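J.: Could you look at this predicted model? Sequence included:
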Amino acid sequence: MLSYGFWNNKGGTGKTSLCFQSICFYAHQHPEERILVIDVCPQANLSELLLGGLANGGSDRLLARQGAVPRATIGGYFQQRLPSPYQPPAIEPLDYITTPCEYNDEIPENVDLICGDPLLELQANAISTLANNNIPGTDSWIAIIDWIKDLLQPLSGKYDVAFIDCNPSFSIYTQIALSTVDRMVLPVMADDSSRRAIQNAFSLVYGLKLPSDIYATYAFATRLRNANRTLPKVHMIVKNRLTQYMGKASAYAAVLRSIDRDIEKLMDSNPEIFTFEALNDGIVDVRDFQTTGVVAFAKGTPLYSLKTGKRDVMGQRVTVHEDYKANCVEHMNDLVGQL
């Protein structure tokens, strides 16, 4: 099973929005494949979208899954692991899986979901403590890092592709998620904080440009490599929310060009961390979805099936323009074509 992780250490880059649309577009274009979505984010916004969106009952449906027995979320699975952190207990993975199309008929039938859960934040300290225990004969950190892999192992052969939405942090549960991922999709915005965030992301995941060798000993990459684990590879940099009027001379374009130069330098110095050899093969531009996106996300609807014209969104009348929607769909097709 090939796995994609949508992540950036910086919030507000449109990560979850892009992940939602990518899942729907990919599943729609590949109906013969089975897709598993894992929402490893305490906000659980991706889960809410897949279950119907804020205006279509997604929040209430998510709360119901979080209140199920056993708790049908990634937090529910972690809760079962806490008493047995270093050896996988007898767990039925299907207890934690939801089929979104049973709640939201806009979602393709070949998508399954492990819902996100705010419980992750409460669990983080306990999980970190367990990961740092010194136990003779046991690499406690690796045992914890493998939690999602342990959950997926009994599902081998059931799914073709996994999409993992990661929290904009480098908390222990984010590390658990990223250690499971084969390929990373990194969204960026046209601002200088996104440039710094990309630099930070490479430092956190790959241990590049750390201020001291002391940090390198405990770095995510070092610990995975020491345990003969593979690191995720960067598969795509998504320049998200580009405006319709952004010309070559704009300040936004200058920032994005500087991000290109940073990536090119890293491709020269560390080509092994990328799946692409030419910059243009790994960069995708996505325009700002604007009102079209607001309506799509409020209703938990993929852009390709969104109805145009006057729409009611939580008591407000808004207009979805056909030409703008078509442009958004074209951009998402470009992105999904790279997966």
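T.: Yep, it's here. Since this is a predicted model, take the numbers as computed values, not measurements.
J.: Could you use CA atoms for every contact and neighbour count after this?
T.: OK.
J.: tell me which element residue 319 is part of?
T.: strand 316-320 (DSSP states H and E).
J.: can you check residue 33 too?
T.: Here residue 33 is assigned to no helix or strand, by DSSP H and E.
J.: try this one side by side with the last:
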Amino acid sequence: MPVISAHCFANHRGGVGKTTLAYQVSSAYAAAHPGRKVLVIDTTDSGDLSEMLMGGIYEKRGREMLRSLIPVANVTQMFLRALVASTSTSLSDVLKAEEYEDGVLTSVVQKMPLAKGAVESSPLEKAKVMKRIDLEEFGIPLKQVNSRMPSNMFLCPSGLDIEHSISFSATQRQDIIAVLLDSFQNAEGEWKVFIDTDTELYGENGAYANIGFGIADFICLPLHADMSDWYGAKVLINDMQLLHDMDVSHAQVHLVLWNGLNVQFKQSCGVTVGGISKCTFIPTKAEQDIIQTLDNLVYQEAQIMPNLFLHYNGAKTTAEEFSAKCSTCMRNFGVVGVASKDIGVPIACIKPGIFHGVHMDYNLSIDTIKHCRENLEEIVKAIDQVDEKNNPRKICRQHLEFLKARRMERKLGIKLKLKHKSPLTTVKKRRRHSASSASKDTTSVMYKTYALRNRYSLRERSKQMKAKLFIDNFESSSISTA
């Protein structure tokens, strides 16, 4: 069964609660759906989300656990594996052309870790299986790392501050996105994906955020109820529209989360969406006025970019209907939220009692935990509604088909260029030249990919791959390390 959908938490501004909400919402979703596997992909530079999920800040449990498990699986390895998998079609052709006769590429493939379902004796079969990746191969079971997490949660942690990040080119990003979307379509079991991204889409580590947007179906946009945050969000919305225009992303804005609000009354605000309360509390009057103004500004952006917002259905959608579905209020989690990040236990799993943190002890009551959980359950219900009523996989398939078509166009363009350069050469020579150049390009990518994998993998794998197999081709590789 394919991945149900992928939600990405994004904002150009830091400190708006993007990582915190990704941590709490993904955990609440996993607790509410024990029969589904939940994969959290951390593409950020700092790895704060990974640290929270792996044990929290207390005694640096999360950070130490992250450092010890980075060699096992991380987002850089996932992207590199997807990049190599994207070459598997031409890789198979090259292997056929070489007929397994002591070819360099054949020897490289033979030394690669065996993919699930591959036939060990055949490098060609191994190349075929590599067209997709196994989600569990790069997902660390969080229950085995942090016993207080739901048993159905998996984490692909960030390794950017420990490993060297890679500035993937635009075409490489497209190939990685295509392989990951294809893997989502053919995943075994029922999966839900949550993604945390950095504040920048461009720059040194912007490629990771670009890939995060590319594989996401929906965007959750956390904001504080003030105009300065809105100006930053407006820039992000314009950048997202640009990604849509470039066919890099198919993600739509699902929820605008007004985060960190103060509670005036602990009761429903009276606004319902499909029979579900819009929020379980009433914010202060000043915040209500600001949110109403900001909701109107979001509605105006939806009118300008209608395809970017999920709940905008043209002129028939009024501002009130749009904001009722798109806008959601998030309370300030207060001491419960601070304790949750400190001790590494999400609100969905935390229990009343006294907990020891880094600098203080936390005394959490039943009522404070209950109110925070109710707020998170609203988001989970909204996610369930959009997964049931919409068909995110249909849009994902369309995006995947487009990426495959674009890749085919690039291949045809390369062949036409070669043909134009040597119009008088025989067909036999052209085929030989095409095969050798494909072999060179493919092996250069694989050399560097598995040189990096060798550098940061487990000791047993390092012993097998520590020869100078890949080092000489670093300069000619199409991937550049930051």
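T.: Alright, I've got the coordinates. Predicted model, so just to flag it, every value in this text is computed and none were measured.
J.: what does the following helix or strand past the strand holding residue 319 of the first structure contact?
T.: As assigned by DSSP H and E, the chain's next helix or strand after strand 316-320 of the first structure is helix 322-337. Under the criterion CA atoms under 8 Å, 6 or more residues apart in numbering, residues 21-22, 25-26, 238, 284-287, 289, 292, 303-304, 308-309 lie in contact with helix 322-337 of the first structure.
J.: most surrounded residue in those residues?
T.: In terms of neighbour count, residue 21 stands highest of those at 27 neighbours, by other CA atoms under 10 Å.
J.: per the alignment, it corresponds to what in the second structure?
T.: Aligning on TM-score structural alignment places residue 21 of the first structure opposite residue 24 in the second structure.
J.: ok so that match is a strand residue?
T.: No: counting by DSSP: H, G, I helix; E, B strand; the rest coil, residue 24 of the second structure is not part of a strand but helix.
J.: Can you verify my assumption that it contacts residue 347?
T.: Yes: under the criterion of CA atoms under 8 Å, residue 24 of the second structure makes contact with residue 347 at 6.5 Å.
J.: what number of residues lie near residue 301 of the second structure?
T.: Count around residue 301 of the second structure with other CA under 10 Å applied: 16.
J.: Show me where the stretch 1-150 of the first structure has its helices.
T.: With helices called from DSSP state H, counting those that start in this stretch, the stretch 1-150 of the first structure shows them at 15-29, 45-50, 58-66, 74-81, 119-131, 140-145, 147-152.
J.: coming back round to it: I'd like to know which elements the strand holding residue 319 of the first structure is packed against.
T.: helix 290-299, strand 309-313 (3 or more CA pairs under 8 Å, 6 or more residues apart in numbering; DSSP states H and E).
J.: Let me know the angle separating that strand from strand 309-313.
T.: Angle of strand 316-320 of the first structure versus strand 309-313, following axes from the mean of the first three to the mean of the last three CA atoms, to 10 degrees, is 140 degrees.
J.: can you list contacts of strand 316-320 of the first structure?
T.: By CA under 8 Å, 6+ apart, strand 316-320 of the first structure touches 291-292, 295, 307-312.
J.: whereabouts in the second structure does it align?
T.: Using TM-score structural alignment, strand 316-320 of the first structure pairs with 360-364 in the second structure.
J.: Thank you, goodbye.
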